[in-house]
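>>> predicted model and sequence follow; I will ask about them next.
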Amino acid sequence: MLTSDALAGVPHGFGTALAGDMGLRGLPSDDPALAPVQANRARAAEAVLPGARLVGVYQVHGTTCVEAGEWTDDARPQADALVTDRPGLLLGILTADCAPVLLADRAAGVVGAAHAGWKGAVGGVVEATLAAMERLGARRADIAAAIGPTIGQASYEVDAPFRTRLAAKGKDGGEARFFAPGTRVGHWQFDLPGFVAARLVDGGVGQVAVLPCDTYADVGRFFSFRRATHRGQADYGRHLSLIGLPDRRRSVRAHIV
C-alpha cells in the first residue's frame, strides 16, 4: 500500500498489484471465486485501519457521491464516490488506470474517496464529492486530497474527437492544456491525473498531491485495464484505495487493556 504525505496522520492507503487483486466484479459475496479477493481486501483494511468496517460502492463511471452506510457488499449503491464523518468506517474505491482520489478535512473529521475516470472527472465526480463533504461540515480550504496510482499521460493515447469534446467543455478551451501531441497523426496524450488535480484546485481544495505513478507503464507494481486490453488478456486486477477515521474509543479501550 502506498501513502501520501498530503494525508499524513489520516489512515489511508493506495493499493498496488503487490497487495493482490481486490476487485469484487459484481459477484455475490458467497461466490467461491471471491475468496482470495476478500482475503486481500481484509488484509488491506486491517493494515490501514485495524478493526474498521470496509464500505464500498458499485462503481458505474458516473458522478454520484453517497454518504457511507452499513450496507453489505451485495447491497452496494451505484455510485463513484463516498464520504463519511463516522469513526471506524473505512471507505474503499477500486481502480485500474482511473484516478483514485482520497480526501480529508482533519479539523472537521470528514473523509472522502472518489473513483475518477475520464467520464466521471469530466462529469463532475470531484465536485460532487466536495459538496458531500461540505454537507458533513468540511471546509474546502481545509481539505487535503491525494491522487493515487493512475495511468500516466505518456501511456494514455486518445483520438482527436476526444480532445475536441473535452477542450470544448473548459472555459476558453482551457482543457486543451491537458493534451500533448501523440506519436500517431490525429492522436493525443491525455493527462488524466493532471486534469483531476485541476478540478480539485478549481474546487477550492487547500492541498492537492499527485503520486508519481503510471499504472500502464509500471507492469511490476500495478494492474492496468488498458494494458490488459492491448495484450488481449481476458481479465485484469483492481487496486483498492482506502481512507477512514480512527475510532478513538476503540484506541482508548485497546490502550487500557
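That came through, no problem.
>>> make it CA atoms for all contacts and neighbour counts henceforth
OK.
>>> next up, the contacts around the closest residue in space to residue 117 that isn't next to it in sequence.
Nearest residue to residue 117, sequence neighbours excluded (C-alpha to C-alpha, 6 or more residues apart in numbering): residue 98, at 4.4 Å. Taking C-alpha atoms under 8 Å, 6 or more residues apart in numbering as the contact definition, residue 98 lies against 115-118, 150-151, 192.
>>> let's bring in a second model and compare:
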Amino acid sequence: MHSWHWRTWEGLPYLTCSLLEPWHHGFFTQQFSPSTPFELTKVLHPEASVYRLKQVHGNTVLTPQEIVTKLTAGGDEVDREGDSALVSGDGLVTHQPLQAVWVATADCTPVLIADEKTAQVAAVHAGWRGTALKIVPQAITRMQAQGSKLEDLRIAMGPAIAGEVYQVSEQVAAEVGNTIIPHNDEKLIVAALHELPNSPLLPDPEPGRVRLDVRRVNALQMEQLGISPEQVAIAPYCTYQTPEHFFSYRREMQKKVQWSGIVSYDF
C-alpha cells in the first residue's frame, strides 16, 4: 500500500504521497487559503516556474508552452482575472524541468501524475464532468505523446468527496459510467456499474439517485488503459467529511478551493 504523509510548512498542514516521493509535490489544505500557486510553489521549489489554468470542467490538457502561446495570441480562450490572464483548461503537462503545475479543487479530484523515466509531470482537475470526458486518460495520452510509457507513470489522486456521501442522479452516474461501460442505455450502465467488484456506485434511498465514487471511476479508466493498480494511490480523505482540513462545495456551497501541485524533476 502507498502511504500518505502529513507535512507542515510554517505550521500549516499539507499532504504528500509516497508514490510521488522523488518529486516536490503537495495536496494543500484550506489552512493555506488564500495563498495562490505563486506563493505555494515557494513551499515546493522556489526556483520552479508556475502554471495554472482557468478550470472549466472540461478535458482540455495543455503544456506551459501552449499556455504562453495562447496568452500571446489572446482570443476567447483567455480569461482576465484581476491583474492576471488565464487560459481555459483542466489539465497541465510539463515539457521542461522545474515547471510547477497546479489545480484547484473543492470536492473534485486533484490528480498528480509523474513519469519515473522522463521526469515530466501532470496536474489534472477531475470532477464528474471531466471524468465523463476522460480527462485523466487525455492527460496520459499527452504524456505518451511526449515520450512517456504507461509502466513508468505514478499517479496520486488527492482528497475529494467520497462516494458514500456524493449523491448524484442516475443520469450523471450513467454519463460517467459510460467511460468504462460504453452503452446507450442509462439503466443498463447503472446496473452494470453496480455489478462491478469494488463498485464505484453505492445505493441511495432516494429514487433515481445513487452515490458515486468519482475517484474509483478514474482508477477504472486507468486500469482500462493498462495501468496497474500498484501505480495508483488514492488519498484516504474526503473533503466533505474532513471540515478541519478541506473546503467542500457540497458542504458549504461557497466557492472556496484548495490547491494541489507538482514540480517536474531536474535530473
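Thanks, I have it. If you're wondering where the values come from, they're calculated on a predicted model, not measured in any experiment.
>>> hang on, the earlier thing: and the two most separated of the contacts of residue 98 of structure 1?
115 and 151 (13.1 Å; C-alpha to C-alpha).
>>> hey, what's in contact with both of the two?
For the pair residue 115 of structure 1 and residue 151, residues contacting each of them under the criterion C-alpha under 8 Å, 6+ apart are 98-99.
>>> would you map the helices across structure 1?
Secondary structure of structure 1 (DSSP state H): helices located at 35-48, 118-123, 125-135, 160-169, 192-202, 225-230, 248-256.
>>> where does the fifth one end up in structure 2?
Read it as helix 192-202 of structure 1. Under TM-score structural alignment, the counterpart of helix 192-202 of structure 1 in structure 2 spans residues 214-224.
>>> and residue 70 of structure 1, how many neighbours does it have?
Per other C-alpha atoms under 10 Å, the neighbour tally for residue 70 of structure 1 reads 12.
>>> buried set for the match of helix 192-202 of structure 1?
Residues of stretch 214-224 of structure 2 classed as buried: 214-222 (neighbour count, 16 or more other C-alpha atoms under 10 Å).
>>> quick one, what contacts the counterpart of residue 249 of structure 2 in structure 1?
Residue correspondence, TM-score structural alignment: residue 249 of structure 2 in this structure matches residue 225 in structure 1. Under the criterion of C-alpha under 8 Å, 6+ apart, the contact partners of residue 225 of structure 1 comprise 96-97, 236-237.
>>> same deal with residue 72 of structure 1?
residue 55.
>>> residue 149 of structure 1 too?
Residues in contact with residue 149 of structure 1, defined by C-alpha under 8 Å, 6+ apart, are 14, 97, 99-100, 211-215, 222.
>>> run the last query once more with 10 Å
If you count contacts by C-alpha atoms under 10 Å, 6 or more residues apart in numbering, residue 149 of structure 1 has them with 2, 14-16, 95-101, 193, 210-216, 221-223, 239, 241.
>>> one more: residue 155 of structure 2?
Contacts for residue 155 of structure 2 were tallied using C-alpha under 10 Å, 6+ apart; they are 17, 19-20, 111-115, 121-123, 219, 222, 227, 229-234.
>>> repeat that for residue 35 of structure 2.
Contacts for residue 35 of structure 2 were tallied using C-alpha under 10 Å, 6+ apart; they are 258-259.
>>> any chance of the contacts of residue 98 of structure 1 in a markdown table, plus distance to residue 68 of structure 1?
Below are these laid out as a markdown table (distance: C-alpha to C-alpha, whole Å):
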| residue | distance to residue 68 of structure 1 |
| --- | --- |
| 115 | 15 |
| 116 | 18 |
| 117 | 21 |
| 118 | 23 |
| 150 | 24 |
| 151 | 27 |
| 192 | 26 |
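>>> now, of those, which are buried?
The buried subset of those (16+ other C-alpha under 10 Å) comprises 115-118, 150-151, 192.
>>> hang on, the earlier thing: may I ask which two of the buried residues of stretch 214-224 of structure 2 are separated the most?
When the buried residues of stretch 214-224 of structure 2 are compared pair by pair using C-alpha to C-alpha, the maximum separation belongs to 214 and 222, at 12.6 Å.
>>> please enumerate the strands of the stretch 151-267 of structure 2.
Counting by DSSP state E, counting those that start in this stretch, the segments of the stretch 151-267 of structure 2 that form strands are 153-157, 167-169, 201-203, 209-212, 232-234, 258-263.
>>> would you tell me which one of those strands is buried the most?
Most buried of those, by mean neighbour count (mean count of other C-alpha atoms under 10 Å): strand 258-263, with a mean of 28.
>>> how about it, which residues of structure 1 does it hit?
Against structure 1, the aligned range for strand 258-263 of structure 2 is residues 239-244 (TM-score structural alignment).
>>> after superposition, how close is that stretch to structure 2?
For stretch 239-244 of structure 1, the mean deviation from structure 2 after alignment is 0.8 Å (mean C-alpha distance after the TM-score superposition for structure 1).
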